[in-house]
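Novice: Coordinates only, no sequence provided:
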């Protein structure tokens, strides 16, 4: 049942209005503006509508409404002014303060009832729309949650497959993900790149799949001790395309999905070089997707620190120096600068 407060210092009007409305509404009659404010502040649930007389001896209706609008609990309560005045200025002032309607005195009981019914119907419609929107929002949140769970499950599935295929590759991908998390924080802290927190989380998790194309490599290519033939090297390079094409099958099957777009770009372009001498597409500078330029640095850092293309692994300091040396040729110089400025964070991050 809707709750209606009637505020009027005229007892005859107050009694008449209460008698007409109490059959279908919960009616709260009040005979003074000051008392109305006290009731409103003490009520656990404010009324749905207030019929508010403007001309009252203690404080007028305008003051009551202005006080209500300053109270977050009462700011959205519908107020209908009751007035014997026939002055357009008064009406404009009421609407300016936030009144939703005016009923001029003297009024008939039929008019009062009908005007109130119209506003109650509007409130019902608004509440139905709000419930619908909340249900829709909850449904969307649930669907998004299910999609995120699926994305994470797919990542873990491929990570498990890579671990079964090569512990070396699986370990590399785990470490790269940790480095990526640190690097993304530092990149976002500069404010130079428009990366949302939600995108950062997707990128970090997607980085774990950058080498999934190596599932199709031979054992010798996976080991890559630096003694591969030219043909084997070409075949090894193909892991970027193999991983990207596998991901492309997913992106073609579902509508726009940022996560799998990131996976695709990371798989395909993490071996591109700033000077255009990388593979597979010989992209250069900012034609290389930002996420791939970011990954290229942490990917190389881990390679330098571990198998290093068959050579002796580099120390942390040596790896950072090589990244600096190759800045502007292999890597985006702005990103290298950010990495180097926070280089100490990476030395033991993957221990």
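Specialist: Structure's in. What do you need? Quantities reported herein were computed from a predicted structural model and do not represent experimental measurements. Numbers count the residues shown, from 1 in each chain.

Novice: alpha carbons only for contacts and neighbour counts from here, please
Specialist: OK.

Novice: now the helices for the stretch 51-200 of the chain?
Specialist: Remark: helices assigned in the stretch 51-200 of the chain by DSSP state H, counting those that start in this stretch are 61-69, 88-97, 109-165, 167-190, 197-206.

Novice: Adding mean neighbour count and distance to residue 14, write those out as a markdown table.
Specialist: Converted to a markdown table, these look like this (neighbours: other CA atoms under 10 Å; distance: least, CA to CA, whole Å):
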| stretch | mean neighbour count | distance to residue 14 |
| --- | --- | --- |
| helix 61-69 | 18 | 15 |
| helix 88-97 | 13 | 21 |
| helix 109-165 | 14 | 12 |
| helix 167-190 | 18 | 63 |
| helix 197-206 | 18 | 57 |
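
Novice: Nearest approach to residue 350 belongs to which of these?
Specialist: Closest to residue 350 of these, according to CA to CA: helix 167-190, at 5.5 Å.

Novice: The closest one - contacts with which helices or strands?
Specialist: The contact analysis (3 or more CA pairs under 8 Å, 6 or more residues apart in numbering; DSSP states H and E) places helix 167-190 against helix 109-165, helix 197-206, helix 290-305, helix 333-341.

Novice: try 10 Å
Specialist: Contact here means 3 or more CA pairs under 10 Å, 6 or more residues apart in numbering; DSSP states H and E; on that basis helix 167-190 packs against helix 109-165, helix 197-206, helix 219-223, helix 290-305, helix 333-341.

Novice: Now distance to residue 300 too, for the helices of the stretch 51-200 of the chain, in CSV please.
Specialist: Shown next, in CSV, are these (distance: least, CA to CA, whole Å):
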stretch, distance to residue 300
helix 61-69, 60
helix 88-97, 64
helix 109-165, 19
helix 167-190, 9
helix 197-206, 16
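
Novice: about what we covered before: can I get the helices and strands packed on helix 167-190 in CSV with distance to residue 3?
Specialist: Output for the helices and strands packed on helix 167-190, formatted as CSV (distance: least, CA to CA, whole Å):
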stretch, distance to residue 3
helix 109-165, 10
helix 197-206, 43
helix 219-223, 74
helix 290-305, 57
helix 333-341, 61
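
Novice: which stretch among the ones you listed comes nearest residue 178?
Specialist: Evaluated over the helices and strands packed on helix 167-190, closeness to residue 178 peaks at helix 197-206, with 7.9 Å, by CA to CA.

Novice: Alongside the first one, take a look at this:
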């Protein structure tokens, strides 16, 4: 993963030196500026033609307010008025402690405010919070973009994506209830974001295979199966460039493993039973239910009752037995959702 980049802007050499040593130790790539004009020269476009390109892309700025010439307030204002895309996360680090200045800095676009002298553990904690904000911002934009791309490219509709998402969260809640545990809110959150992206790898499958109005040949099916690998590879490459892999872990699990089977006869890795991540086991059943009850170019839609029987028949072979039990408990809710969110 590429190191996150921080611009340290302070007119005191000793402060910049101390921050640089700490931040390098914590794994960041550091840039320095001694005054506000230098910040502007480094990261803001100076010509109209440059509006789509920043001179240096930094993820975070640690900004002093009292600097010679252009001060930190003006820097904040210029950044807020100039950036046409995601701006850096800005932590003001200043000796100014009065409430009016703090409020002014935040209103002008600062994301956080610390006073000098600072505590090392506090700065580290605030930077970790900034990293989470940065990661979630990118992740949410990425999820929305890929969901829409999948919807437009695939023969499956946007309603399919939405239904699988709702089915998955519903089924996960019932699964936790079945095994006697409180729902894991963080897991439900990740699953909610992962489920719509289960088939993103189909973006790289030829259109003639996706929309073929009949059974696939053996060779075509092998190509189709690669959508799990392609999707996971896309996620890995993007996560390596933008943030630690942990932020895409559940999405990666769902994308790669939602065609695995409980008996080990699925793909792409032939995982079995609890080797298959829980998120993928849940999405697998939900995707199957919706595929059975939906019309496709190669088949007609089947009834809810038919889908339920098919899933029950796959208990312990295709599907996790406990997840099938959870599904059986709430299958009437699947039917209601299916009828509400029609194609």
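Specialist: Yes, it's here. What you are looking at is a predicted structure, and each value in this text was computed from that prediction instead of being measured.

Novice: so which of the helices of the stretch 51-200 of the first structure gets nearest residue 33 of the first structure?
Specialist: Checking the helices of the stretch 51-200 of the first structure against residue 33 of the first structure by CA to CA gives helix 61-69 as the closest, at 6.3 Å.

Novice: now that closest one: which residue numbers in the second structure?
Specialist: Mapping helix 61-69 of the first structure onto the second structure (TM-score structural alignment) gives no aligned residues.

Novice: now that helix, how far from the centre of its chain.
Specialist: What separates the centre of helix 61-69 of the first structure from the centre of its chain is 37 Å, taken as CA atoms, centre = their mean, to the nearest Å.

Novice: again with stretch 296-309 of the second structure
Specialist: Per CA atoms, centre = their mean, the centroid offset for stretch 296-309 of the second structure relative to its chain is 32 Å.

Novice: circling back: wait, which of the helices of the stretch 51-200 of the first structure is closest to residue 302 of the first structure?
Specialist: Using CA to CA, the helices of the stretch 51-200 of the first structure put helix 167-190 closest to residue 302 of the first structure, at 6.7 Å.

Novice: Relative to the second structure, what is the average displacement of that closest one?
Specialist: Overlaying the second structure shows helix 167-190 of the first structure at a mean distance of 2.1 Å from the equivalent residues (mean CA distance after the TM-score superposition for the first structure).

Novice: Would you mind measuring from the aligned partner of residue 157 of the first structure in the second structure to residue 261 of the second structure?
Specialist: By TM-score structural alignment, residue 157 of the first structure lines up with residue 145 in the second structure. Using CA to CA, to the nearest Å, we find residue 145 of the second structure at a distance of 29 Å from residue 261 of the second structure.

Novice: and what of residue 174 of the second structure?
Specialist: With distances taken as CA to CA, residue 174 of the second structure is found 21 Å from residue 261 of the second structure.

Novice: From the rest of the structure, what touches stretch 212-219 of the second structure?
Specialist: With contact meaning CA atoms under 10 Å, 6 or more residues apart in numbering, stretch 212-219 of the second structure is reached by 155, 209, 210, 220, 221, 222, 223, 224, 296, 297, 298, 299.

Novice: The same query, at a cut-off of 8 Å, please.
Specialist: Here stretch 212-219 of the second structure makes contact (CA atoms under 8 Å, 6 or more residues apart in numbering) with 209, 297, 298, 299.

Novice: Counterpart of the third one over in the first structure?
Specialist: The reference is to residue 298 of the second structure. So, by TM-score structural alignment, residue 298 of the second structure is matched to residue 310.

Novice: tell me the contacts of its match?
Specialist: Listed by CA under 8 Å, 6+ apart, the contact set of residue 310 of the first structure reads 224, 225, 226, 227.

Novice: What is the burial count for residue 305 of the second structure?
Specialist: 12 (other CA atoms under 10 Å).

Novice: distance of it from residue 331 of the second structure?
Specialist: Distance, residue 305 of the second structure to residue 331 of the second structure, by CA to CA: 9 Å.

Novice: And for residue 142 of the second structure?
Specialist: 32 Å.

Novice: List the residues that contact the residue most central in space within the second structure.
Specialist: By CA atoms, centre = their mean, the second structure has its centre lying nearest to residue 139, at 3.0 Å. Neighbouring residues of residue 139 of the second structure by CA under 8 Å, 6+ apart: 247, 248.

Novice: what does the one 4 residues further on give?
Specialist: Applying CA under 8 Å, 6+ apart to residue 143 of the second structure gives the contacts 193, 197.

Novice: of the contacts of stretch 212-219 of the second structure, buried ones?
Specialist: Among these, those buried by neighbour count (16 or more other CA atoms under 10 Å) are residue 209.

Novice: Of the contacts of stretch 212-219 of the second structure, which belong to helices?
Specialist: In helices, judged by DSSP state H, the following of the contacts of stretch 212-219 of the second structure are found: residue 209.

Novice: Show me what residue 112 of the first structure lines up with in the second structure.
Specialist: So, by TM-score structural alignment, residue 112 of the first structure is left unmatched.

Novice: Distance check, residue 112 of the first structure against residue 92 of the first structure.
Specialist: Distance of residue 112 of the first structure to residue 92 of the first structure, computed by CA to CA: 21 Å.

Novice: Tell me which of the helices and strands packed on helix 167-190 of the first structure sits nearest to residue 249 of the first structure.
Specialist: Short answer: helix 109-165, nearest of these by CA to CA, at 13.6 Å.

Novice: chain center to the closest one, what's the gap?
Specialist: Distance of helix 109-165 of the first structure from its chain centroid, counting by CA atoms, centre = their mean, is 14 Å.

Novice: what does stretch 114-133 of the second structure give?
Specialist: When C-alpha coordinates are averaged (CA atoms, centre = their mean), stretch 114-133 of the second structure and its chain have centres 23 Å apart.

Novice: what's the answer for stretch 112-125 of the second structure, then?
Specialist: In terms of CA atoms, centre = their mean, the centre of stretch 112-125 of the second structure is found 28 Å from the chain centre.

Novice: what's the answer for stretch 263-273 of the second structure, then?
Specialist: The answer for stretch 263-273 of the second structure is 26 Å, by CA atoms, centre = their mean.

Novice: corresponding residues in the first structure for that stretch?
Specialist: Mapped onto the first structure using TM-score structural alignment, stretch 263-273 of the second structure covers residues 275-285.

Novice: Stretch 63-81 of the second structure now?
Specialist: Residue span in the first structure matched to stretch 63-81 of the second structure, by TM-score structural alignment: none.

Novice: State the distance from residue 141 of the second structure to residue 315 of the second structure.
Specialist: Residue 141 of the second structure sits 37 Å away from residue 315 of the second structure, going by CA to CA.
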